[in-house]
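S.K.: I would like to see how this sequence folds:
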Amino acid sequence: MNVAPVVLQTARARVELLPALGGSVVRFTWDGRDVLRPAPAGTREVLDTGNFALVPFCNRIRDGRFSFGGHDVALAPNLGDHPHALHGQAWRGAWTVVSASETEAVLAFDHAPGEWPWAWRAEQRFVLGDHGLRQDLTVTNTGAEPMPVGLGFHPYFPARDGERLQAGVTGVWLIDDDCLPTTRVEGLWRSDWAAGAPTAVSELIDNCYTGWNGVATLSAPGGASTTLTASPDCRWLHVYSPPGADFVCAEPVANRPDPFNGQDSGIKVLAPGETASVWMNVSSS
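M.R.: Just a heads-up that it's a prediction; the model follows:
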């Protein structure tokens, strides 16, 4: 695997991308501070990186199975012995570099029909500027049949001492032992993210929060704050905070987990040649 990074840089910020490792962000610093969790040197595991794209669906599909458009789809597990397929195909694949300059890069991933029986092309555009790192994710249906699509991002943020997350959410999906959604609850449940709450937890949080207003802020005493904003199509914020972890994930997503079971899941249907897009901006202040 060619592990040469693509580097974007300004006077204040530096971003390193690894196209061959899921098109991931392996480091993003602002004024020398790690805004995203830095990946270990030489890593070959995308789950150790700072951010990767979710395409053509976000989170889990129950047992990797669903039916759509006359296809009975069966996706193989892609996270060890966990039985439920996660995050699509591109995060475990190699992306190609379409273009790269000092402050902007475009990566692409082409998928041929297989277990996922539709052809598609995804592109990520990274732009590093005065207002942070902007990441646009698009997917185009390059096949001859309508295709279901959900897009999102999976950023990991360093969990500093006293780290708090504030996000404008109004409800949450409760989960079972396999982290699949069971019941939607309106209002406060455990951590009050809307008011701001510590990211350090004693019980696992791996939940999809509803009613998100597209803004989330991470802050710690005496340190700079990180602000995440995302496009309106990212109606859900998925928070992943394991007990004792040195990171917290706040993931803007356009579909909720297990999106082929239940209504109002966020899944779109793309006609042949049609494109869907989402964006995310991460800034430090």
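S.K.: going forward, measure contacts between C-alpha atoms and count neighbours the same way
M.R.: OK.
S.K.: ok, the most far-flung residue of the chain relative to its centre - contacts?
M.R.: Relative to the C-alpha centroid of the chain, counting by C-alpha atoms, centre = their mean, G70 is the outermost residue, at 28.7 Å. Counting by C-alpha atoms under 8 Å, 6 or more residues apart in numbering, G70 makes contact with nothing.
S.K.: near Q124, how many other residues are there?
M.R.: A total of 25 residues lie near Q124 under the criterion other C-alpha atoms under 10 Å.
S.K.: so how far is T183 from the closest residue to T229 other than its chain neighbours?
M.R.: With C-alpha to C-alpha, 6 or more residues apart in numbering as the criterion, T229 has its nearest non-adjacent residue at 4.6 Å, and that residue is V215. When C-alpha to C-alpha, to the nearest Å is the yardstick, V215 and T183 sit 24 Å from each other.
S.K.: buried stuff in stretch 211-222?
M.R.: For stretch 211-222, burial by neighbour count (16 or more other C-alpha atoms under 10 Å) applies to W212, N213, G214, V215, A216, T217, L218, S219, A220.
S.K.: before we move on, what about stretch 145-162?
M.R.: Counting neighbours by 16+ other C-alpha under 10 Å, stretch 145-162 gives 146-160 as buried.
S.K.: try stretch 122-132
M.R.: Residues of stretch 122-132 classed as buried under the neighbour-count rule (16+ other C-alpha under 10 Å) are A122, E123, Q124, R125, F126, V127, L128, G129, G132.
S.K.: also stretch 48-66?
M.R.: When burial is assessed from 16+ other C-alpha under 10 Å, stretch 48-66 yields the following buried residues: 49-64, 66.
S.K.: would you do the same for the sequence below? I want to compare the two.
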Amino acid sequence: MDPSGQQFEIASGGVRAVVTEVGAGLRSFTVGGVPYVETHEAGKRPPRGSGSLLAPWPNRVAGGRWTWEGTPQQLALTEPAAGNAIHGLLRHVLWEAEHEAESVRLTAVAPPQPGWPEPVRVAVRYTVGYEGLTVTTVATNLGEWPVPFGLGFHPYLRAGDAETDDSTLRLAATTELPLEAQLPAGLARPLAGADPLRDGRPLRGVSLDSAFGGCEPDPVDGRVRHTLTAPDGSGVALWADPDFRWVQVFTPEDFPGRSRAVAVEPMTCPPDALNSGTDLIVLEPGKAWTGSWGLTPISATA
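M.R.: Here you go, the predicted model:
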């Protein structure tokens, strides 16, 4: 059995994606055979969180400890070397799938357990079409009491066949959250209006494992939009609903098959939000939250 479980291919014309049964992760996304996310070999686990869905919280919880409604919580330390809980509860479980030609819907429940007080059902639908890829998530509180919720995704973007070092990253963020050991170490600071990441920063020689916030929607379509482009202007746009106010950027140098890679992770809340409360979504009993993001190819400039 592949560690990622079944592989669900969806396609519309030349737009194609593969989604995994384990973790409901995005394994690949191509348009006309051109890759716009990093992939990984069959028979191996996704490296470096590649393509993962992060729920019911993204990123890290310091020491796995937090408090909800006056009750201390202690999560399993799934990042044992650092002593943290990381990336939620659903990355390594089998999701129930409804597979069609152009879409696949996967569903799983984060049950009550040590460190997590109420059951939350997460349903995600991946759809391909002429615009590219759309990913829509619905989170529902199945319990009897309110519960916090946060969501993130962990795609490693590619500007087609361009090397990461030859690509330029542009973010819609307006703030940066200082981190120490990947955890918040102070208040978010404003990015200057001419900050390279807002105007477009070439990635050669740049090392990032950073959290950015205050992501501003485009006034035309109301979507947050981050881009990764090649020297000729081609590349990929990652768009998201306004609730995705945060984005983590990670540039490991040991991604399999690539000298460098860049994760651009849309998130509804920052690292350690279960403790800070920053931008947490609170799900009332029986209520649901819905949010979408997606990937759209960018054509080369004339």
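S.K.: circling back: out of the buried residues of stretch 48-66 of structure 1, which are inside helices?
M.R.: Under the assignment DSSP state H, the buried residues of stretch 48-66 of structure 1 contribute nothing to helices.
S.K.: OK, contacts around N51 of structure 1?
M.R.: For N51 of structure 1, the contacting residues are S24, V25, V26, L36, F153, H154, P155, Y156, taking C-alpha under 8 Å, 6+ apart as the criterion.
S.K.: and for the second one, the neighbour number?
M.R.: Using other C-alpha under 10 Å as the criterion, V25 of structure 1 is surrounded by 28 other residues.
S.K.: report whether it is found in a strand, as I expect.
M.R.: Yes: applying DSSP: H, G, I helix; E, B strand; the rest coil, one finds V25 of structure 1 inside a strand.
S.K.: re earlier: show me what the residue nearest to T229 of structure 1 aligns to in structure 2.
M.R.: Per TM-score structural alignment, the equivalent position to V215 of structure 1 in structure 2 is R225.
S.K.: thought its match was touching W239?
M.R.: Yes: counting by C-alpha atoms under 8 Å, a contact exists between R225 of structure 2 and W239, whose distance comes to 4.3 Å.
S.K.: A strand includes P257 of structure 1, no?
M.R.: No: counting by three-state DSSP, P257 of structure 1 is not part of a strand but coil.
S.K.: so what does it match up with in structure 2?
M.R.: Under the alignment (TM-score structural alignment), P257 of structure 1 maps onto P271 of structure 2.
S.K.: do W193 of structure 1 as well
M.R.: W193 of structure 1 is assigned L197 in structure 2 as its aligned equivalent, the criterion being TM-score structural alignment.
S.K.: pull out the buried positions in the strand or helix carrying its match.
M.R.: L197 of structure 2 is located in helix 196-199, with elements delineated by DSSP states H and E. Within helix 196-199 of structure 2, the residues that qualify as buried are L197, R198, counting by 16+ other C-alpha under 10 Å.
S.K.: after superposing, tell me the mean distance of that helix to structure 1.
M.R.: Once the two models are superposed, helix 196-199 of structure 2 sits on average 0.9 Å from its counterpart in structure 1 (mean C-alpha distance after the TM-score superposition for structure 1).
S.K.: can you list contacts of that helix?
M.R.: Residues from elsewhere that reach helix 196-199 of structure 2 (C-alpha under 8 Å, 6+ apart): L169, R170, L171, A172, A173, T174.
S.K.: can you put the residues you listed in JSON lines and add neighbour count and secondary structure?
M.R.: Compiled in JSON lines, the contacts of helix 196-199 of structure 2 are given as follows (neighbours: other C-alpha atoms under 10 Å; DSSP: H, G, I helix; E, B strand; the rest coil):
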{"residue": "L169", "neighbour count": "25", "secondary structure": "strand"}
{"residue": "R170", "neighbour count": "19", "secondary structure": "strand"}
{"residue": "L171", "neighbour count": "25", "secondary structure": "coil"}
{"residue": "A172", "neighbour count": "24", "secondary structure": "coil"}
{"residue": "A173", "neighbour count": "23", "secondary structure": "coil"}
{"residue": "T174", "neighbour count": "21", "secondary structure": "coil"}
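S.K.: surely F126 of structure 1 forms part of a helix?
M.R.: No: checked against three-state DSSP, F126 of structure 1 lies outside a helix; its state is strand.
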